[in-house]
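Participant: Please find the sequence and the predicted model below.
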Amino acid sequence: MKDFNRTNLSFSLCGLNCGLCPMGLDGHCPGCGGGVGNQSCAIARCSLQHDNVEYCFQCPEYPCQRYEGIEEYDSFITHQRQLRDMIKAQETGIETYNEEQHQKARILKTLLSDYNSGRRKTFYCVAVNLLPLKDIENVMEQVVKDASFHDRTAKEKEENIASLFQEMAARQGLILKLRKKPAKKSE
């Protein structure tokens, strides 16, 4: 979007973790306010009208009607914890929040380069986005400590990691998949 630029391309204006997004990882999206290829966005237009706030939580009108139902469905990145992530970033400070996201991004890159046959990208992105860093690190430690893990096929390793993430998610009541908006019925 013209005239909308931001320095933090890992965490969007509206609370999405762009650094953990499959579109960003593939270079198809520059992130919120990242320049060429940056998509038109109603929330970005709103920021321009409200003193160019870097994060919506800095706006005196936050939370506004734009956030009603925002976590209901996902796009190519999960929206499930968007509002909670905004609160966390606000409470812990953006530097602390970003550092945690960078640690998650490093783990995500390892998962994608070492344990992905091409069919787990979205799953890993959702898992790393939704699960707490401690839980993600716990899964990775289990993998390293499991002597039999390294003797498995690539597909078995991938399935084992996915299973460990699913178990962590189930304990927290999370479902590790994108929630699509239902198609409108034609009449």
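Facilitator: Arrived safely.

Participant: can we go C-alpha only for contacts and neighbour counts from here?
Facilitator: OK.

Participant: Just give me the longest helix of this protein.
Facilitator: The single longest helix within the chain, with elements called by DSSP state H, is helix 94-114.

Participant: Helix or strand next in line after the host helix or strand of Met140, which one?
Facilitator: Assigned by DSSP states H and E, Met140 falls within helix 133-145. Once the chain leaves helix 133-145, the next helix or strand it forms, by DSSP H and E, is helix 154-171.

Participant: could you check the angle helix 94-114 makes with that following helix?
Facilitator: Taking axes from the mean of the first three to the mean of the last three CA atoms, to 10 degrees, one finds helix 154-171 and helix 94-114 inclined to each other by 150 degrees.

Participant: Report the separation between the two terminal residues of stretch 86-102.
Facilitator: 16 Å (CA to CA, to the nearest Å).

Participant: And the longest helix of the chain, what does it pack against?
Facilitator: Judged by 3 or more CA pairs under 8 Å, 6 or more residues apart in numbering; DSSP states H and E, the packing partners of helix 94-114 are helix 82-92, helix 121-130, helix 133-145.

Participant: And the ones you listed: which comes nearest Lys177?
Facilitator: helix 121-130 (6.3 Å; CA to CA).

Participant: Of the helices and strands packed on helix 94-114, which stretch is the most buried?
Facilitator: Most buried of the helices and strands packed on helix 94-114, by mean neighbour count (mean count of other CA atoms under 10 Å): helix 121-130, with a mean of 23.

Participant: Use this one as the comparison:
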Amino acid sequence: MKSTREGTERLEEFKRENPLFSLCGLNCGLCTMRVSSHCPGCGQGNRPCRAARCAMERGIESCFECPEYPCEIYDRADEYDSFITHLNQRADMQKAAEIGIAAYTAEQVEKVELLERLLAEYNSGREKTLFSIAVNLLSVDEVRSAIQEADRETAGLPLKEKAKHMTKRLRKTADQHGIELKLRKKSK
């Protein structure tokens, strides 16, 4: 049997190829903690969670590769959010399994670029979480379209007005899908 220290050292060495998509289905590249450089992403030297420990023991890169997926780890995973929305966690895992991790990662790279653009050009200091959730839950085309329209409609406006306009546009698009652009807190 391994000592606790040996097990901890082994977990701290846990590394993954894809820092944008966590093994449990969260889009780490769109997380406010990663955007703020507070977290490198799943399996990038941070403290592994229960899913990471399981994946490491099984030698898999993503939970959807496991024959037991979805397991009890996912029983209540989408009921509330952490620093990033968990709302599409299972759907994103399914999409990655269907189109392949390379195609899914390419989409995530584009979403990260869109988020970076929103933060650079439309963030007055209060929109980071909202933009992260919007890019995570809306399609690439919807976010790209919102940016293109806002670019035309807000040219020359002060940043605060541009941020207000973008927030309104993203909320309107989300409302059309019945999506609320806010993190769901765990009830105590």
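Facilitator: Nice, thanks for sending it over. All of these numbers come straight from a predicted model, not from anything done at the bench.

Participant: before we move on, back to that, ok now the helix holding Met140 of the first structure, how far from the chain's centre?
Facilitator: Offset of helix 133-145 of the first structure from its chain centre (CA atoms, centre = their mean, to the nearest Å): 19 Å.

Participant: Which part of the second structure matches it?
Facilitator: Aligned by TM-score structural alignment, helix 133-145 of the first structure corresponds to residues 140-152 of the second structure.

Participant: ok, average deviation of that stretch from the first structure?
Facilitator: With mean CA distance after the TM-score superposition for the first structure, stretch 140-152 of the second structure departs from the first structure by a mean of 1.2 Å once superposed.

Participant: Would you mind pulling the contact partners of that stretch?
Facilitator: 107, 110-111, 114, 118, 134-135, 162, 165-166, 169-170, 173 (CA atoms under 8 Å, 6 or more residues apart in numbering).

Participant: rerun that using 10 Å as the cut-off
Facilitator: Contact with stretch 140-152 of the second structure is made by 107-108, 110-111, 114-115, 117-118, 121-122, 131, 134-139, 153, 162-163, 165-167, 169-170, 173-174, as judged by CA atoms under 10 Å, 6 or more residues apart in numbering.

Participant: filter the residues you listed to the buried ones?
Facilitator: By neighbour count, with 16 or more other CA atoms under 10 Å, those hold 108, 111, 114-115, 118, 122, 131, 134-138, 162-163, 166-167, 169-170, 173-174 as buried.

Participant: once the structures are aligned, where does stretch 90-103 of the first structure end up in the second structure?
Facilitator: Under TM-score structural alignment, the alignment places stretch 90-103 of the first structure onto residues 97-110 of the second structure.

Participant: Now find how far off-centre the matching stretch is within its chain.
Facilitator: Using CA atoms, centre = their mean, the offset of stretch 97-110 of the second structure from its chain centre is 13 Å.

Participant: repeat for stretch 99-118 of the second structure
Facilitator: 10 Å.

Participant: export the helices and strands packed on helix 94-114 of the first structure to JSON lines and tack on distance to His28 of the first structure?
Facilitator: As requested, these are exported to JSON lines (distance: least, CA to CA, whole Å):
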{"stretch": "helix 82-92", "distance to His28 of the first structure": "21"}
{"stretch": "helix 121-130", "distance to His28 of the first structure": "14"}
{"stretch": "helix 133-145", "distance to His28 of the first structure": "26"}
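
Participant: Could you point out which of these sits nearest Pro182 of the first structure?
Facilitator: Ranking these by proximity to Pro182 of the first structure (CA to CA) places helix 121-130 first, at 19.1 Å.
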